[in-house]
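*Asks:* All I have is the shape, not the residue letters:
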C-alpha cells in the first residue's frame, strides 16, 4: 500500500507507475491530497483524524506499506510494522513508526531508480477488495450532505463546500482555517494538479485562512484566491479585514458561520466531556465587512447558496460570503476506538454527521468500473 504526503509533489507519474506494477491501493495524508488524488485509479482515500474511505483499512491489511514523502504524525493510524519510508529529510525517517527500511532521497528520483527492478504483479485481489471497500465507505456517508439540502437549515457545511468546489476556478488557490474547515476542504475540494490548498497543516494554528489568502493573492495576483474561514478563526484576526479593504486585495472569503468552535467541541465530546464554552452568540460577519467597505452577503437558506456564491466569486474586488451553517455537522475519523465511541455517547446525544464526500463517490465508482489491469 502506498501512503503519500506532500513529498510526492513532483512524483505523481512515478507513484502511479509504481502502483500499477504493484497493483497497490494509494492513499494519502492531508498534505498529500492535492498532489496524488487526481487521475488516480488506485485511490482509497485519506487517513488520520480527518480521513475518509478505505485508506486506514488498506494500510492495516497491507503486507508492506510505503510511506512516500510524508511525516504523518498520527501513529495510531499507522500499522507499526512492515514499513518502508522514503523522505528527503533524514530527520523524519522512522520518527513516527518502526521501519524495515529507511531511504533518504527525493521520492520521484528514488522511484525512477528502482522502477526497473519492480516486477509486474498479476494478483489484484487485494486492490479490488480495497477499491470496493472504499466505494462502500463513501456510499455510507454521502447522504449526509445530499439529504434534504434545499430544506435543511442551518445549512449543511458539506453542501457549501461542494458548491464552492463546483464553482471555483480550475487553478484556484484555497486557504483553509484550522478546525472543521480542514474537514470540508479535505473531503470536498477536488485536486486537478493546478489547484492549491494551503493551511496550517503542520502547526495547527487557528485563524490562518485570511492571512494566508492575503499572502497567496500577492504571490499569485492573477489567480482566484478563496479563504475557507471559520467564524472562530475570522473573529480571532478580524483586523485582517481592514488589510483587505485598505489594499483592495481581491480575495474571496467564505465564512462557515456555525457560531461554534466545531473541532474543539468534537474533541471534547470524543474525550467524554460535555461541550463547554465552545458555542457563542451569532455574529453577522457580512454586516461587519459591509461596514468597512467590503462587498458582502449573508446566506441563511440553502437555496440561495449557489447564486450568491457565483456572485461572490465573480466580484472584481474582495467579497465576504457569510454562510450560516449547522454546528452539529461534525466529523468522525474512519477508525475510532470503542473507548471513543463510549465517551462520545456519554457526552451528548447529538447527531454526528460523518460528512459527505462530494464527487469522490463518483471517482470511486468509476475506479470500480475501470479496475487497473496489469
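*Replies:* It's in. Note that the structure is predicted; figures quoted are calculated from it, not measured. Numbering: from 1, shown residues only.

*Asks:* use CA for all of it now, contacts and neighbours both
*Replies:* Will do.

*Asks:* centre of the chain versus stretch 312-322, how much separation?
*Replies:* 23 Å (CA atoms, centre = their mean, to the nearest Å).

*Asks:* whoops, I mixed them up, stretch 214-225
*Replies:* In terms of CA atoms, centre = their mean, the gap separating the centre of stretch 214-225 from the centre of its chain is 21 Å.

*Asks:* now do the same end-to-end measure for it.
*Replies:* 8 Å (CA to CA, to the nearest Å).

*Asks:* Enumerate the positions of that stretch that are buried.
*Replies:* By neighbour count with 16 or more other CA atoms under 10 Å, stretch 214-225 contains the buried residues 214, 216, 217, 223, 224, 225.

*Asks:* Distance to residue 131 and secondary structure for these - can I get that in TSV?
*Replies:* What follows is the buried residues of stretch 214-225, written out as TSV (distance: CA to CA, whole Å; DSSP: H, G, I helix; E, B strand; the rest coil):
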residue	distance to residue 131	secondary structure
214	39	helix
216	36	helix
217	38	helix
223	35	coil
224	34	coil
225	34	strand
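
*Asks:* Need the contact partners of stretch 13-26.
*Replies:* Contacts of stretch 13-26 with the rest of the structure, by CA atoms under 8 Å, 6 or more residues apart in numbering, involve 1-4, 8, 40, 42-45, 55, 58, 108, 111-112, 115, 118-124, 126-127, 130-131, 372-374.

*Asks:* try it against this one:
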C-alpha cells in the first residue's frame, strides 16, 4: 500500500474515476494539486475565470453524460464557482468541484483567503465536504463522484485545506460506497406502473411531458418507443429538448411561457399528462390553478421530493425513468386516437411558430432556421440566456438528446460561452455552436482566450440587438415601454475576437446569412459571427406572468393592439 501525499491521492483518485479532463484556475492553496497534475495523464483546461471552470465542467457533463470536474483555489477562487454550481444544481448536472482552503490550524481565524465555502454552497450543492484528515481523502472523493452521478444527479463540492494536500497517508481507493442515509430508488413500484398503463390505455387525449430527467437516465429511446406505440403526442420542457425527434408527427416541441401554442393548447385540453423526469416548474405550468384542468397526472421521477411539489399528482412513480419505462411499455396498447391527433394537427396548422420576414434586416428566427438547415445530427447547440435562448429552442429542430445545452432553472447569463468550452472538449468530433445575446456574451467573454489558446473550433453567433433583449421585451409589453437601463453600448465584437486571434465576421443583411453561416461552419477553427438584428424583435408566443398557459400573446395580437392604439390616438 503506497504512502502518498494528499495531492497525489487526489490525482490517483481521479484516475480511478476515469477522469480525463478537469477545468480550473490555479492559486496559492491548490499549488500542491497543480504540481501533481503537471505529470499526470489528465488534461487540464485553464479557464480565465473560475465561473468559467464550473460552467465548462457543467457543459462537459451535460453533453457527455460523464461527471464534470473543476478546481479553484481558496477565497475568491472558491466563491467564483458558486453561480456555476447553482446552475448545475438547478438543472441536475453531475459536477465535482474541488476548492483549496486555508490550513486546518488557521480555519476560523479569518486567515488570508479563508472562506466558509461549505456554508456558502450548502443550498446549491447536492452534498459537500471539508477533508480535515488526509486519511479520509480517497474515501471522500469516491463518495463525491458516487453522489454526483447517482439518483438525481447534482454538484458535489470538496474543500481541501492546503496542509491536507501536503500530508501523507496510505493510499487505498475504495471499491464501493455505502451511505445508509442515501439510497436512491431506481425501480418503480410495479402496481403503480400497472395502474399508469391502465390509465394510459383508457385515456382519449393523453400527452407525454418529457424533461431533462429522461436525458439524464438515457431513456430517450424508451420514451420515443412509448410515444410511437401508444400514439401519444409529446411535449418537452426546455431541458428536455432533443429527447424526442422534433420532425416526428407526434412532436409538439416545447411548452410553457415561450412554448408553441399547440403544445400549450394540447396540455390545456388533455385528459392525461404523463410527466417523465420533469419538475412542473412555473415557466411550464403558468397559473397553477388552471394548469391542465381536465387531466389526470402520472408523474415518473427519481426524486420523491418532486412528486406533488408543484402540481397534484394522481399516479406517482418514483424511480429511474429508463427502468420505469422499460416496464411500462409492454403494458401499453396501440390506440389510434384519431380524433385527438386530428385536433392537434389542426392546432399545428392554425398556430405555427411565425415571424415577419424582412429583406432589410436579419430576423433571428430566420437565422436559426437557416442554421438548422445547414447542420446535421452531429451538432450541439449551446445557448446563453434570454431571447437568444428562446429563439434557438423554438426554431432549431432537435432530434437527439444532449444536443441542446442551456441554463434552465437558474437562467444564468454568461453560461453559454464557457459551457461550449466543456462541450467541445468532451465532443471533439462534433460541431459546437454557441448562440448568444450581446448582453450574455459580455458576462464571460474572457473565455475567448480559453477557446483560442486551446484551438477549440467553437462557432459563436452573437444575436446583437444592442439591448438586454428579454428585459427590454418585458418593459415594452408590461411597463409602458419605459426602457430603464436596458440599452447597451457594445464594443466592436469583431475586433474583440480578432484580438484573441479568432476569425470574425459581421453581417446585417438577410442575403448574407447563408454565406456567412457556411463560411463559419466550414472553417477549421473558432469563429465569431456578429449578427446585427432589430432591437425591437420579440419572442412570441409568450405567456404573461401569472396567466394560464393557454393565454398567449401572439405576434399578430401585439400588432393589432398597436394599430388599435394608433386609431384611438
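*Replies:* Cool, got the structure. Since this is a predicted model, take the numbers as computed values, not measurements.

*Asks:* Overlay the chains and give the TM-score.
*Replies:* Scored against TM-score structural alignment, normalised by the length of structure 1, the superposed chains reach a TM-score of 0.83; 340 aligned residues with a CA RMSD of 2.6 Å.

*Asks:* Make a ChimeraX selection of the buried ones in the contacts of stretch 13-26 of structure 1.
*Replies:* In ChimeraX, this line selects whichever of the contacts of stretch 13-26 of structure 1 come out buried by 16+ other CA under 10 Å:
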select :1,2,3,4,8,40,42,43,44,45,55,58,108,111,112,124,126,127,130,131,372
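
*Asks:* Filter the contacts of stretch 13-26 of structure 1 down to the ones in helices?
*Replies:* Among the contacts of stretch 13-26 of structure 1, the members falling in helices (DSSP state H) are 55, 58, 108, 111, 112, 126, 127, 130, 131.

*Asks:* What sits closest to the third one if chain neighbours are left out?
*Replies:* Same thing as residue 108 of structure 1. If the residues on either side of it in the chain are set aside, residue 108 of structure 1 comes closest to residue 11, at 4.6 Å by CA to CA, 6 or more residues apart in numbering.

*Asks:* what residue of structure 2 takes the place of the one you found?
*Replies:* In structure 2, the residue paired with residue 11 of structure 1 is residue 219, using TM-score structural alignment.

*Asks:* again, but for residue 275 of structure 1
*Replies:* Using TM-score structural alignment, residue 275 of structure 1 lines up with residue 483 in structure 2.

*Asks:* That match touches residue 472, doesn't it?
*Replies:* Yes. Using CA atoms under 8 Å, residue 483 of structure 2 is in contact with residue 472, at 6.3 Å.

*Asks:* quick one, which of the two is more surrounded?
*Replies:* Between residue 483 of structure 2 and residue 472, residue 472 has the larger neighbour count (other CA atoms under 10 Å), namely 22 against 16.

*Asks:* how about residue 331 of structure 1, what's its match in structure 2?
*Replies:* In structure 2, the residue paired with residue 331 of structure 1 is residue 539, using TM-score structural alignment.

*Asks:* pretty sure that match is in a strand, no?
*Replies:* No. Using DSSP: H, G, I helix; E, B strand; the rest coil, the secondary structure at residue 539 of structure 2 is coil, not a strand.

*Asks:* who touches it in this structure?
*Replies:* Contacts of residue 539 of structure 2 (CA under 8 Å, 6+ apart): 258, 387, 390, 391.

*Asks:* Kindly report the same for residue 211 of structure 2.
*Replies:* Counting by CA under 8 Å, 6+ apart, residue 211 of structure 2 has contacts 236, 237, 238, 239, 240, 241, 243, 275, 276, 277, 278, 279.

*Asks:* between these, which is nearest residue 51 of structure 2?
*Replies:* Nearest to residue 51 of structure 2, judged by CA to CA, of these is residue 239 at 21.2 Å.

*Asks:* list the contacts for that closest one?
*Replies:* Contact analysis of residue 239 of structure 2 by CA under 8 Å, 6+ apart lists 91, 211, 212, 406, 408.
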